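Q: Quick one: sequence plus predicted model below, questions after.
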Amino acid sequence: MLRSLQTLRDTSLDARILASDDDHLALLGGGDDYHTPWHWHDCLMIMLPRIGAVDFRDESRTASNWLSEAQFAVVPATLSHQTSARRGGHDHLAIYTSDDQLAAIEARLGSLSRIRAKLHVPTFFSTTPQMRVLLGLCQASDLTDRAAQSIRGHLVSALLIDCLAQIERGDPLAMPSAAAHGDALVSEVKAYIATNVSDALSLDHLAETFGLSRRHVTRLFRDKTGMSIGDYHDRERITRARALLGTTDLPVGEIAWRVGLDSGSALARLMRRAAGLSPSDVRRMARSDTH
């Protein structure tokens, strides 16, 4: 099934479109039941996972590949592929760019011949820290704000240029690999924790959910992130609590319950230990920033 640039633009919800003109389109994708059956595009597609992993399949390979936030995929026009979220909580950004846009970039920045030579089949490359920052900024602002829409267009353009630069200077990743599989698993665990931050997530539960031994999931997560699963869960609780403290008037005890803690004092202890700030400190600072 052909999913042309125009079809994608016409059938996508406005809330999913980050940037669009005649020559390119940037779409947010994902969701708990994300699955796109076999299809092809009339333009180049770059897929950048932000949360969770994607099961990527294409007609040039017999096996599926894991694509996590540590990699991005470049899919040439006319090549059939399908994508599915491994588990709930996934989201990604897909940039579709026409030959006309690539020609315009080439006219400004120089020949893309070295890039084009690497794009005969779907290819995976490592995501750089700068690309992850741009990806986060692209998705951080209010989708309905006109000024933010203009800014996002520039951010998407910068992200596309960064992707092209990484394609030119980087070596394609050999997929699938043990390292990529581990990255994808950790990405999935992180997405699962973020989606279920208020739950008590025991190591036994996570091991069973992801089909791993308790020892394996513990070691893998620490090797890839430098922290324990429990510490990461606490960090997600603090992030969610800070957002609620800064944007609502909910009592501290209610916020504690919403992030899976027994009491406001438990939240205060956790926040003091992690950042040296109490919930009231965080709320006061957030309010002072808005005045």
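A: Alright, I've got the coordinates.

Q: going forward, measure contacts between C-alpha atoms and count neighbours the same way
A: Noted.

Q: ok, and what's touching stretch 74-83?
A: 35-47, 54-59, 119-124 (C-alpha atoms under 8 Å, 6 or more residues apart in numbering).

Q: Make a ChimeraX selection of the buried ones in these.
A: In ChimeraX syntax, the buried subset of the contacts of stretch 74-83 is picked out as below (16 or more other C-alpha atoms under 10 Å):
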select :35,39,40,41,42,43,44,45,46,47,54,55,56,57,58,121,122,123,124
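
Q: what comes into contact with stretch 57-72?
A: Under C-alpha under 8 Å, 6+ apart, the answer for stretch 57-72 is 46-56, 73, 79-83, 121-122, 124-128, 175-176, 180-181, 183-184, 187.

Q: Go ahead and measure how far it is from the middle of the chain.
A: 16 Å (C-alpha atoms, centre = their mean, to the nearest Å).

Q: Tell me which residues of that stretch come out buried.
A: Applying 16+ other C-alpha under 10 Å to stretch 57-72 flags 57-58, 65-72 as buried.

Q: Just the ones of the residues you listed in strands?
A: Those of the buried residues of stretch 57-72 mapping onto strands are 57-58, 65-67, 71-72, per DSSP state E.

Q: Present these as JSON lines; the columns should include distance to residue 218.
A: Listed next are those as JSON lines, based on distance: C-alpha to C-alpha, whole Å:
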{"residue": "57", "distance to residue 218": "29"}
{"residue": "58", "distance to residue 218": "32"}
{"residue": "65", "distance to residue 218": "23"}
{"residue": "66", "distance to residue 218": "20"}
{"residue": "67", "distance to residue 218": "21"}
{"residue": "71", "distance to residue 218": "22"}
{"residue": "72", "distance to residue 218": "26"}
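
Q: Closest one of those to residue 107?
A: For these, the closest approach to residue 107 (C-alpha to C-alpha) belongs to residue 72, at 25.0 Å.

Q: thinking again about what came up before, return the subset of the contacts of stretch 57-72 lying in strands.
A: 46-51, 54-56, 73, 81-83, 124-126.

Q: Looking at those residues, which one is closest to residue 20?
A: residue 46 (14.7 Å).

Q: returning to that earlier point: just the buried ones out of the contacts of stretch 57-72, please.
A: 46-56, 73, 79-83, 121-122, 124-127, 175, 180-181, 183-184, 187.

Q: distance of the residue nearest the centre of the chain from residue 118?
A: Compute the mean C-alpha point of the chain, and by C-alpha atoms, centre = their mean the closest residue is residue 50, 0.5 Å away. As judged by C-alpha to C-alpha, to the nearest Å, residue 50 and residue 118 stand 24 Å apart.

Q: Residue 71 too?
A: 16 Å.

Q: repeat for residue 23
A: 21 Å.

Q: Show me where the stretch 51-200 of the chain has its helices.
A: 99-109, 113-116, 129-138, 146-169, 178-195 (DSSP state H, counting those that start in this stretch).

Q: could you redo these as a markdown table and give each row distance to residue 243?
A: Shown next, in a markdown table, are these (distance: least, C-alpha to C-alpha, whole Å):
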| stretch | distance to residue 243 |
| --- | --- |
| helix 99-109 | 39 |
| helix 113-116 | 41 |
| helix 129-138 | 16 |
| helix 146-169 | 20 |
| helix 178-195 | 14 |
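
Q: want to compare, so here's the second one:
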Amino acid sequence: MNQTQIRRNVIARRQGQHLHSYAQVLLGWRGTMACEFERESGNIGHGTVAIVPDNAPHFYNGLSEDSELLVIDLAPADPYIQALEQACNLSLKESVFQQPYFLDLGTESQILLDFAAQKVCQGQMSPQINCQLVSLFLTQLGQMSSRVTPPAPHRRLEASHLNTYIDQNISTALTNAQLAQAMHLSESHFYCLCQRQFGVTPQKYVMQRRMQKAQFLLRNSHMPMTELAAEVGFAQLSSFSRAYKRSFQHSPSDVRRKSR
């Protein structure tokens, strides 16, 4: 691949695992798709974005028949991207693509997303429009990453409030924007506080709460495994089993066998 491109990717109910030698931006357009990295997981719906650095393994699972993404594939040696970085005084690898993470596009960027999707679906994506849209999306993501500034040293999250909110919504896919709103903070401020106070990203913190509840239910209830997985926010039993094993180094079924 020599040129960075925006393309349409129909997921539907498919699932699989990918690893690319180039970075990607996964833009949720229709339906919902679950996406798992080694340390992060989340759902991608309309206006939600997953940032995929190069060589970052990720598992995907379409959660609805209409799940569909727009994908930006970044060609490693694309002269246009190099010129964009130089013009913006920005290293994409050191800012936007430092690590895998999820974020929510603002209203203006969602309008841009719908425009891009329309052009792709109608077959009207000329090289000129492709470059313009790539530039707009990447500069927007660069600005969003640059706005993430360290909060004041004395500021802390109210852990009990955060935990209560997560626990009350543990079966649903919580975005960083929803978590930040519940804590009455901007998304970037909340993200930094969570990393500084708990040492993990917001989505990783949510996952820890889910796994703690899953462990409790496995040990103290006879709830069927698929029902238990749904209770802690997983549409697929296989996704739940992988997440649980990553957290505790053994499978949910191992816990059930030992509890009998």
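A: Yep, it's here. Since this is a predicted model, take the numbers as computed values, not measurements.

Q: sec struct for the residue mapped onto residue 23 of the first structure from the second structure, please.
A: In the second structure, the residue matched to residue 23 of the first structure (TM-score structural alignment) is residue 3. For residue 3 of the second structure, the assignment made with DSSP: H, G, I helix; E, B strand; the rest coil gives coil.

Q: Test my guess that residue 3 of the second structure contacts residue 78.
A: Yes - using C-alpha atoms under 8 Å, residue 3 of the second structure is in contact with residue 78, at 5.5 Å.

Q: So which of those two has more stuff around it?
A: Between residue 3 of the second structure and residue 78, residue 3 has the larger neighbour count (other C-alpha atoms under 10 Å), namely 16 against 13.

Q: Contact partners for that one?
A: When contacts are taken as C-alpha under 8 Å, 6+ apart, residue 3 of the second structure is in contact with 74-75, 78.

Q: Any figure for the gap between it and residue 143 of the second structure?
A: Residue 3 of the second structure is 23 Å from residue 143 of the second structure, where distance means C-alpha to C-alpha.

Q: same question, residue 182 of the second structure
A: Residue 182 of the second structure is 24 Å from residue 143 of the second structure, by C-alpha to C-alpha.

Q: What residue in the first structure is paired with residue 28 of the second structure?
A: Counting by TM-score structural alignment, the partner of residue 28 of the second structure is residue 49.

Q: Quick check: the gap between the residue nearest to that match when sequence neighbours are not counted and residue 67 of the first structure.
A: What sits nearest to residue 49 of the first structure in space, not counting adjacent residues and going by C-alpha to C-alpha, 6 or more residues apart in numbering, is residue 92, at 4.1 Å. Distance, residue 92 of the first structure to residue 67 of the first structure, using C-alpha to C-alpha: 11 Å.

Q: overlap in contacts of the two?
A: In contact with both residue 92 of the first structure and residue 67: residue 49, using C-alpha under 8 Å, 6+ apart.

Q: and the nearest residue to residue 76 of the second structure once chain neighbours are set aside, what does it touch?
A: Excluding the flanking residues, the one nearest residue 76 of the second structure by C-alpha to C-alpha, 6+ apart is residue 22, at 6.1 Å. Neighbour list for residue 22 of the second structure: 53-55, 73-76 [criterion: C-alpha under 8 Å, 6+ apart].

Q: Helix, strand, or coil at residue 22 of the second structure?
A: coil.

Q: Tell me how many other residues surround residue 53 of the second structure.
A: By other C-alpha under 10 Å, neighbour count at residue 53 of the second structure equals 23.

Q: And residue 148 of the first structure, by the same measure?
A: For residue 148 of the first structure, using other C-alpha under 10 Å, the count is 15.

Q: That one and residue 138 of the first structure, how far apart?
A: 9 Å.

Q: Alignment lookup: residue 39 of the first structure to the second structure.
A: By TM-score structural alignment, residue 39 of the first structure lines up with residue 18.

Q: So residue 97 of the first structure is in contact with residue 24, correct?
A: Yes - the pair residue 97 of the first structure / residue 24 is scored as a contact, 4.4 Å apart, by C-alpha under 8 Å.

Q: about what we covered before: please list all residues in contact with the counterpart of the residue nearest to residue 49 of the first structure in the second structure.
A: By TM-score structural alignment, residue 92 of the first structure lines up with residue 69 in the second structure. By C-alpha under 8 Å, 6+ apart, the contact set of residue 69 of the second structure is 8-11, 26-30.

Q: could the residues you listed be laid out in TSV, adding distance to residue 197 of the second structure?
A: As requested, the contacts of residue 69 of the second structure are arranged in TSV below (distance: C-alpha to C-alpha, whole Å):
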residue	distance to residue 197 of the second structure
8	38
9	37
10	38
11	36
26	28
27	29
28	30
29	33
30	35
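
Q: Of the residues you listed, which ones are shared with the first structure?
A: When you map these onto the first structure and apply both residues aligned by TM-score structural alignment, their matches' C-alpha atoms under 8 Å, the shared contacts are 8-10, 26-30.

Q: all helices of the stretch 151-260 of the second structure, in order?
A: Going by DSSP H, counting those that start in this stretch, the stretch 151-260 of the second structure shows helices at 159-168, 176-182, 187-198, 202-220, 225-231, 237-248, 252-259.

Q: now for those, which one comes closest to residue 87 of the second structure?
A: helix 187-198 (24.7 Å).

Q: The closest one maps to which residues in the first structure?
A: Under TM-score structural alignment, there's no match for helix 187-198 of the second structure.

Q: And stretch 51-59 of the second structure, by the same measure?
A: Counting by TM-score structural alignment, stretch 51-59 of the second structure falls onto residues 74-82 of the first structure.

Q: how far does that stretch stretch from start to finish?
A: 13 Å.

Q: again with stretch 89-96 of the second structure
A: Span of stretch 89-96 of the second structure from end to end, C-alpha to C-alpha: 13 Å.

Q: quick one on the thing from earlier: for the residue nearest to the centre of the first structure, which residues are in contact?
A: 68-69, 90-93, 132, 135-136.

Q: and if you look at residue 220 of the second structure?
A: Residue 220 of the second structure touches nothing, counting by C-alpha under 8 Å, 6+ apart.

Q: what's the matching residue for it over in the first structure?
A: In the first structure, residue 220 of the second structure lands on no residue (TM-score structural alignment).

Q: Could you do residue 84 of the second structure as well?
A: So residue 84 of the second structure corresponds to residue 105, using TM-score structural alignment.
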